[in-house]
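> no sequence on hand, only this structure:
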């Protein structure tokens, strides 16, 4: 019997470490940057995405583990690791992956761009005329805003801001024994990629500055120059899912003040990662780490370029052949013939039956956005209620809500101002809506609000009627073109009534009734999912049809995972499409023999949540905002809606089947937690789920 076969549902080894599983997901994304079958500029984009992924992981997860380890926490997590053990393993894996993606950029992507006449050049690659051009550019447009800061006996070591790119310059002067250390921050308000004349390529801004240091320091000699970058940990807040959360009871004003203080504190948080040029001498690396208070284990020497996230902004014009074929979302078939001048038309159509919107294959603008914009100007609409977790910088939804308020409609908006890294814009939106006359609530006591819910109240000849939208993604017109999500438009009276009760809790603190049509966290979502899983085990023991199929972003909650293990041990077939981290082990004999886990990755970010229970031959479907994560089940306001319309059940069944039939962009989890990419069998056509959805939507025109 192998070590894995001896695991029980309650063994720590039955759970994969959350952070390491997340890094496993990052490794699958990195494979898209490595894949020569991907269009070149898509590979460059994915390399940039990796840069931002690693930044966020270092700030949030490394930062959290670092704080716990520094506090001396020795308590083992559900996976059996202490914070210090998890931190050590994550540091090693993060360093390995960062160096790998840097090597892919330096040895594969940059040479490929060069061969196509789109080079990212080093200063040493330039001709004399090109260097002269960049010298003039530097002195005219960059040097005037540079601020060299020395560190010596008379100058304390300067503060290094989070995620900024910096030059470490060693300057020699007559009569001075040792070179002086001077830090120059690369200005973020200048283009990172400086274009050369005649479309000859780009040079990174930091190299332009480094190549002109003699002009910047005309009376000194530059003996060496290196690049470095600092990452500071995101400070804990009362809504995170770290183990040291504390309950809080705060007024809206206190919440805004606390979040504002958090934004300020984040700039000065402790250093959790120091990235340096691979050629920086060890002595200088160690000195920099000491000055910054960084652990030497958090120093990552990187070949080639730093701050790879900027690759997403490489200004390549044209070259459609180097990108994915353009994708234009189509209007949902049931919304195409609607009179664009009639704001009541969309509500008339919803009364004919529920509508399932599948983004980005269906258009957000002509479905969900139209629903809200129509509500804003429809004279029959009395009230609009909406949750905002993230939205666009110039959001038409915000404009629609402001217009509705100006027209005298009741507008109530829950603005979650603690949405990580979106706090500042959400505070701004909240104040803007208040000024327009909307009623704004800023979160719920003790928990984050992650609900994706909209409610429109109309006065119709038959009386007051409510229309509801339950979604899996944010009301964000930008991400709606990049994220795969689902949304249900319905006028089901029971569903709408319970949605109204949820809004009463969100804005007025009045607990929503349970049980109700909706599954609501933190009230009864966990219990009802647990009961559904156990019911499938009862069905299999009784010889009735059984099974669980689900799609989600993350799977981490130990209690749910143990319920799934027990259901599998009873014989329930379970298929889980988990895009990101997954702490469950699939296919382990004696533990999860009937569980299959796979991860779908592609040009769009898979983001929808679908839950299907066979239920003895009468399948139940649910969609909504919650993953099977502890934070979603216990520490956030979440909503999951049942789907009762038989047509939409059929549509959801087809969606799940399409993902399961994917033979080229899905990764299957192995019992040891590793993932293997699917490949078409000999002679078999490629069936990437996302491409199938694109073609299916286009064929409906």
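Now that the structure is in, tell me what you want to look at. Keep in mind that this is a model prediction, so the values were computed, not measured.
> all contacts plus neighbour counts: C-alpha atoms, from now on.
Noted.
> ok, which stretches of the stretch 1-150 of the chain are helices?
Taking DSSP state H, counting those that start in this stretch as the test, the helices found in the stretch 1-150 of the chain are 18-34, 40-57, 63-70, 83-104, 110-115, 128-137.
> who's in contact with the third one?
When you say that, I think you mean helix 63-70. With contacts defined as C-alpha atoms under 8 Å, 6 or more residues apart in numbering, helix 63-70 is touched by 83, 84, 86, 87, 232, 233, 234, 235, 236, 242, 272.
> which of these sits closest to residue 558?
Of all the contacts of helix 63-70, residue 242 has the smallest distance to residue 558: 14.9 Å, by C-alpha to C-alpha.
> helix or strand next in line after the host helix or strand of residue 290, which one?
Assigned by DSSP states H and E, residue 290 belongs to helix 282-292. On the C-terminal side of helix 282-292, the nearest following helix or strand under DSSP H and E is strand 299-302.
> now do the next helix or strand after that next one: which elements does it pack against?
Of the helices and strands lying after strand 299-302 in sequence (DSSP H and E), the nearest is helix 345-351. Judged by 3 or more C-alpha pairs under 8 Å, 6 or more residues apart in numbering; DSSP states H and E, the packing partners of helix 345-351 are helix 368-377, strand 483-490.
> so how far is the first one off the chain centroid?
Helix 368-377 sits 27 Å away from the centroid of its parent chain (C-alpha atoms, centre = their mean, to the nearest Å).
> for it, which outside residues touch it?
Contacts for helix 368-377 (C-alpha under 8 Å, 6+ apart): 343-344, 346-347, 381, 384, 396-397, 400-401, 403-404, 407, 409, 456, 469, 477.
> please compare the first structure with the one that follows:
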């Protein structure tokens, strides 16, 4: 390795996959051993979409899940569709493990995306929006609202919008460089050859729009070629514009008025309604929103990048200028606008979407956070303090008493932040070494590293500049830390550094001691309240030695020496996983009980899948909890009979990678930063960490088993790649795994409080 430096009720069982295509794969000869990665990811997003449709979930939570599916699909199109586009241009007929060429995958993905988007807007228009209206969260139609509401919208337009936005006339389809994923308005104008200077403007596709004083009949001959303009809305102005509640004719508040009502309009609707003000003397035929998605699969050619920092800035610029891979338009757009945009952006017709509703559903995140509607959201689950951490003691004292496991977000991430903050000011701390892949905007961890360096401590940070979509933030942090005296390493040439580890070297009476944090999630206190992850805090000597050797090998561009306990990708992690699976296979063949339980975000690697198939054929009991993409096909006779695959989609994003192997009764348990994908095993720097403390091992094994008893938010994968929702039978009690884990964290703290010693102080007679 070399371092580079500076509600409609649904049935109890709901299939989500494209059964026709998956059944065809299942019946193909020879049998297809693997499912397509892209289609399986879309099935994961369909499971998230099911949450938006579930009447048992609070209304604003359903709206949030719908927003998540929109955000997820945006990233999928940017990265995966963008990648397939490039593959289809350069790979010829090369097929993926499921037997599909890039062109065939694009066609299948386009069909599935269109169905997915149709489902999104059906759920929005038929279920969520009517229910929001009933609860007085109303999107106002400016064409049908009261004069009072229209006047408020006009005041906002003239006071806050006109001065910010700028229209731009378009000539010969030469668009300005529009950013991807932003909302833009395409304005169709009547020809201007015969327009007189005194003629006003009008929007002729909106019957209630304001008319100008001029005579529209004098706007020019209809046979003139239409002209177009674009108004980029940018990201400066808020998209959700609050409006006063509607009033009845008698002046009384209509349903929805009062303390707990929220009437709003989207920014694009305000601009479209008053758009004629931008074009005095012109006739506006139509004004419709559109949105483009650019290819984000732009990677750095590191062999030609002498300066990685400068190279990454070029990547960001290239992404801004990259080809358009998706075009979204309002379904009521005219043929002229539709044809003009499609031809101007050279977009594949298969990836042109005519959406029957607001573009970019992430505006629903804003509704989810509205004040005054707490009854429409989940009850809060505040993260609990770990009973093993005494807030009156230092983190070093708590860790010295024994290994600590934190289960986020049920237990707070604060101890991890606190450990690094204490290290920054502790006079006995000599060095801090940490890998940063993704951080928060105002990261207290980065701030602590800067303070530590300013106090003269030896601070080294590996900042992964190639963390997709966080490149700009990481570049900014890297420069700030360098200025403060932190030794910054910009990742590894040719690899992404994805491991989660922090090492603190402290001088103590017995000598130097290494305090280490290993995690499955990023050093981001914001996402730690939303993602399910595991943290291990330890001063285990061999793990500390391994962690230091690993870190120094990365920063020193040297060949890592054999580790006592850790396995790292791309060198030994794959081998360790395969050896552990094969060990269970051999024990099963010898008549011993053999068992594997694994929790991952994705299972794609064909070598690992084949090894799991071999284990199944030997009779090993295999339970896989895979949140997202799973290319393995469970339950195939003679191939994967003993493999069960579930997926949990619930309140928190399941993110932890956790593995259990029975190992002849020795119970080997690992946490990891790596999913079982070729990129993680072969093209990233990752860690596989054994869990040594017996109590923690027991807790993690029970947690793995708990997920397979979930009958509220679990989905079972079928052999054809579809999923069926697991529902409690009449004889079963409802069990929601995330709720159980939270209640366990609450009970642990309650038990601690009850067991605290009480000191009795007697009253003594006065002298």
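Yes, it's here. Since this is a predicted model, take the numbers as computed values, not measurements.
> can you calculate the TM-score here?
The pair, once superposed, lands on a TM-score of 0.95 when counted by TM-score structural alignment, normalised by the length of structure 1; 682 aligned residues with a C-alpha RMSD of 1.8 Å.
> can you give me the helices for the stretch 451-600 of structure 2?
471-484, 541-555, 573-589.
> distance to residue 90 of structure 2 added to those, as TSV?
Below are the helices of the stretch 451-600 of structure 2 laid out as TSV (distance: least, C-alpha to C-alpha, whole Å):
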stretch	distance to residue 90 of structure 2
helix 471-484	27
helix 541-555	33
helix 573-589	29
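> and residue 46 of structure 2, which of the ones you listed is closest to it?
Across these, closest to residue 46 of structure 2 is helix 471-484 (C-alpha to C-alpha), at 28.8 Å.
> check which helices and strands the closest one is in contact with.
Applying 3+ C-alpha pairs under 8 Å, 6+ apart, one finds that helix 471-484 of structure 2 contacts helix 308-320, helix 444-454, strand 487-489.
> run the last query once more with 7 Å
Counting contacts by 3 or more C-alpha pairs under 7 Å, 6 or more residues apart in numbering; DSSP states H and E, helix 471-484 of structure 2 packs against helix 444-454.
> how far away from the center of its chain is the helix it packs on?
Averaging C-alpha positions (C-alpha atoms, centre = their mean) puts helix 444-454 of structure 2 27 Å from its chain's average.
> what's around residue 254 of structure 1, how many residues?
Counted with other C-alpha atoms under 10 Å, the neighbours of residue 254 of structure 1 add up to 11.
> please apply the same query to the one 4 residues further on.
In terms of burial, residue 258 of structure 1 registers 16 neighbours under the definition other C-alpha under 10 Å.
> aligned to it, what sits in structure 2?
Correspondence of residue 258 of structure 1 to structure 2, assessed by TM-score structural alignment: residue 311.
> which residues does that match contact?
300, 305 (C-alpha atoms under 7 Å, 6 or more residues apart in numbering).
> now do the helices in the stretch 651-767 of structure 2.
Here the stretch 651-767 of structure 2 has its helices, by DSSP H, counting those that start in this stretch, at 678-682, 694-707, 737-755.
> let me have the ones you listed in JSON lines, extended by distance to residue 478 of structure 2 and mean neighbour count.
Converted to JSON lines, those look like this (distance: least, C-alpha to C-alpha, whole Å; neighbours: other C-alpha atoms under 10 Å):
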{"stretch": "helix 678-682", "distance to residue 478 of structure 2": "24", "mean neighbour count": "19"}
{"stretch": "helix 694-707", "distance to residue 478 of structure 2": "35", "mean neighbour count": "16"}
{"stretch": "helix 737-755", "distance to residue 478 of structure 2": "36", "mean neighbour count": "15"}
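> need the ones you listed in JSON lines (columns: distance to residue 571 of structure 2).
As requested, the helices of the stretch 651-767 of structure 2 are exported to JSON lines (distance: least, C-alpha to C-alpha, whole Å):
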{"stretch": "helix 678-682", "distance to residue 571 of structure 2": "8"}
{"stretch": "helix 694-707", "distance to residue 571 of structure 2": "26"}
{"stretch": "helix 737-755", "distance to residue 571 of structure 2": "35"}
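> before we move on, back to that, in a markdown table, list the helices of the stretch 451-600 of structure 2 along with mean neighbour count.
As requested, those are exported to a markdown table (neighbours: other C-alpha atoms under 10 Å):
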| stretch | mean neighbour count |
| --- | --- |
| helix 471-484 | 18 |
| helix 541-555 | 20 |
| helix 573-589 | 19 |
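> looking at these, spot the one closest to residue 663 of structure 2.
The nearest among the helices of the stretch 451-600 of structure 2, by C-alpha to C-alpha, is helix 573-589 at 6.5 Å.
> that closest one corresponds to what range in structure 1?
Aligned by TM-score structural alignment, helix 573-589 of structure 2 corresponds to residues 525-541 of structure 1.
> same deal with stretch 536-556 of structure 2?
Using TM-score structural alignment, stretch 536-556 of structure 2 pairs with 488-508 in structure 1.
> swap in stretch 425-445 of structure 2?
Aligned using TM-score structural alignment, stretch 425-445 of structure 2 spans residues 377-397 in structure 1.
> excluding its backbone neighbours, what's nearest residue 488 of structure 1?
residue 356 (4.8 Å; C-alpha to C-alpha, 6 or more residues apart in numbering).
> and the one you found, how many residues sit next to it?
Residue 356 of structure 1, neighbours per other C-alpha under 10 Å, totals 25.
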